[in-house]
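Asks: my questions concern the predicted model and sequence given below.
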Amino acid sequence: MSDKSNAPSQCLGPNYRAEGEKPTATVSKKVRHDNVHVLPQTPQLIALLTMIRDHRTNRADFIFYSNRIIRLLVEEGLNHLPVIQQEITTPVGRHYNGVKFEGKICGVSIMRAGESMEQGLRDCCRSVRIGKILIQRDEETSQPRLFYEKLPEDIKDRWVLLLDPMLATGGSALMAVEVLRQKGVPEDRILFLNLIASPEGADNFAEKFPKVRIVTAFIDEGLDEKNYIVPGLGDFGDRFYTL
């Protein structure tokens, strides 16, 4: 995880060119923690990530392609929730042994960039409750500081999908988990959904909270001297909301 070399490249799919070599693309770095889950590096995902990384992509397209990735993350996150058996009867009178989710869920976005992921969760889970946590860097100490939180009163009884598109050093995400723990949410009931992570941030988070599962689309090369994710995609909140 601490390797600073470039992420590996791989060939993408069997049918991308009628002639010549298959196209190659940089794929996510590998992880060594069992609680970090990276989305399959499919041609579709890499194409979507390429669009939102490109500095030429306008705001409307950035939002559209980001939302597609967010939907993939939410769907994968839901796969990690427990289910129980449920037998139903179909319209033709036959029995079917299926499953249903065990317990209630909610989303918690780390403001403001995390709010961009709320609609993707609502698209998959009807009437889902969503809480918010605002964490900003203290200018004097350069450390994350909690400014605001508004969470469902029964959050300790729910499975929590924590939402934040970028995981750089991990300071804000770590503090957000501490807030949830103080509200009585067990670590193993928290899933952190994230578009792009640095290896340093993912490593730090996974070691600090080994029972919290991270579902990310991509683990990048690393952090630069300013702790920006590289190659990254810039400031996600600015590109989603203002540019």
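Replies: Perfect, I can see it now.
Asks: please count neighbours and contacts with C-alpha atoms only from this point.
Replies: Will do.
Asks: just the buried residues of the top helix by length along the chain, please?
Replies: In the chain, assigned by DSSP state H, the helix with the most residues is helix 59-79. Within helix 59-79, the residues that count as buried by 16 or more other CA atoms under 10 Å are 62-63, 65-67, 69-74, 76-78.
Asks: before we move on, what about stretch 107-125?
Replies: Burial within stretch 107-125, assessed by neighbour count using 16+ other CA under 10 Å, is assigned to 107-118, 120-122, 125.
Asks: returning to that earlier point: for the helix or strand that comes right after the longest helix of the chain, packing partners?
Replies: Remark: after helix 59-79, the chain's next helix or strand is strand 83-89, criterion DSSP states H and E. Judged by 3 or more CA pairs under 8 Å, 6 or more residues apart in numbering; DSSP states H and E, the packing partners of strand 83-89 are strand 95-101.
Asks: how about residues contacting the strand it packs on?
Replies: Residues from elsewhere that reach strand 95-101 (CA atoms under 8 Å, 6 or more residues apart in numbering): 81, 82, 83, 84, 85, 86, 87, 88, 89, 90.
Asks: let's bring in a second one:
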Amino acid sequence: MSLNHDHLTIVDHPLVQHKLTIMRDKQTPTAVFRQVLKEISQLLAYEITRGLPMTRKAIETPMQEMEAPTLAGKKLALISILRAGNGLLDGVLELIPSARVGFVGLYRDEKTLKPVQYYFKVPEGLEDRMVIVVDPMLATGNSSVAAIDLLKKAGADHIRFLCLLAAPEGVVRMKEAHPDVPIVTAALDDALNDVGYITPGLGDAGDRMYGTK
């Protein structure tokens, strides 16, 4: 079951919530954090890919010929917001190995909390693909909004956003800037603290994934 709040979908599946608790725990080691992130991303991928366009094709089972359902249209584009987005990307890509992959490099200026772009490379033909943007944390929403701005300029017009955790401030920011982009997350947390981190949250996802400070 998923709880829907307008354009926000919170996936409350027991396995998702259990794995998220493991990731929140500050005692969870880096290797376990990475593995569980990969597992939870695959569970969330089921929800965010709901409603993909389908068609039918003729196949032959061991028993008989049939018209069987299959995905339609151009392959998906998965876009990771570097660097933490790569943790979600790995799991989703394992589930959808034929997807095309792109990267948006943004870092947050710790004084202004505004995103600064340093890299942008995405697949061709975004206008003909469903584009799934992945980033573990939707905090202020500034980086996510900036990434989606860039993707729309590159032609994308069918975009979904996948994250582990969202803060109310980030959800509002995204809805104001990109009301056409649905968000799928495992949890809507309480708020942002005075330095722009989600609380209760799970800390800095990139640092916990890669063992950095």
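Replies: Received, thanks. These numbers come from a predicted model, not from an experiment.
Asks: quick TM-score on the pair, please.
Replies: Remark: TM-score between the superposed chains equals 0.90 [TM-score structural alignment, normalised by the length of the second structure]; 211 aligned residues with a CA RMSD of 2.0 Å.
Asks: mean deviation of the longest helix of the first structure from the second structure?
Replies: Helix 59-79 of the first structure: mean distance to aligned residues in the second structure after superposition is 1.2 Å, counting by mean CA distance after the TM-score superposition for the first structure.
Asks: run the angle between that helix and strand 95-101 for me.
Replies: On the basis of axes from the mean of the first three to the mean of the last three CA atoms, to 10 degrees, helix 59-79 of the first structure is oriented at 110 degrees to strand 95-101.
Asks: can you give the distance of helix 59-79 of the first structure from its chain's centre?
Replies: Computed by CA atoms, centre = their mean, to the nearest Å, the chain-centroid distance of helix 59-79 of the first structure equals 9 Å.
Asks: what's the answer for stretch 122-133 of the first structure, then?
Replies: Distance, stretch centre to chain centre, for stretch 122-133 of the first structure: 15 Å (CA atoms, centre = their mean).
Asks: and that stretch, which stretch of the second structure?
Replies: Stretch 122-133 of the first structure corresponds to residues 93-104 of the second structure when matched by TM-score structural alignment.
Asks: cool, and stretch 214-222 of the first structure?
Replies: Going by TM-score structural alignment: stretch 214-222 of the first structure matches residues 183-191.
Asks: kindly report the same for stretch 156-170 of the first structure.
Replies: Mapped onto the second structure using TM-score structural alignment, stretch 156-170 of the first structure spans residues 127-141.
Asks: mind checking how far the matching stretch is from the chain centre?
Replies: 5 Å.
Asks: can you map out the strands along the first structure?
Replies: Listed in chain order, the strands of the first structure (DSSP state E) span 9-11, 24-26, 36-38, 83-89, 95-101, 104-111, 129-137, 144-150, 158-163, 166-167, 190-197, 213-219, 222-223, 229-230.
Asks: and residue 48 of the first structure, how far from residue 192 of the first structure?
Replies: 21 Å (CA to CA, to the nearest Å).
Asks: which one of these two has more residues nearby?
Replies: Per other CA atoms under 10 Å, whichever of residue 48 of the first structure and residue 192 has more neighbours is residue 192, with 23 against 17.
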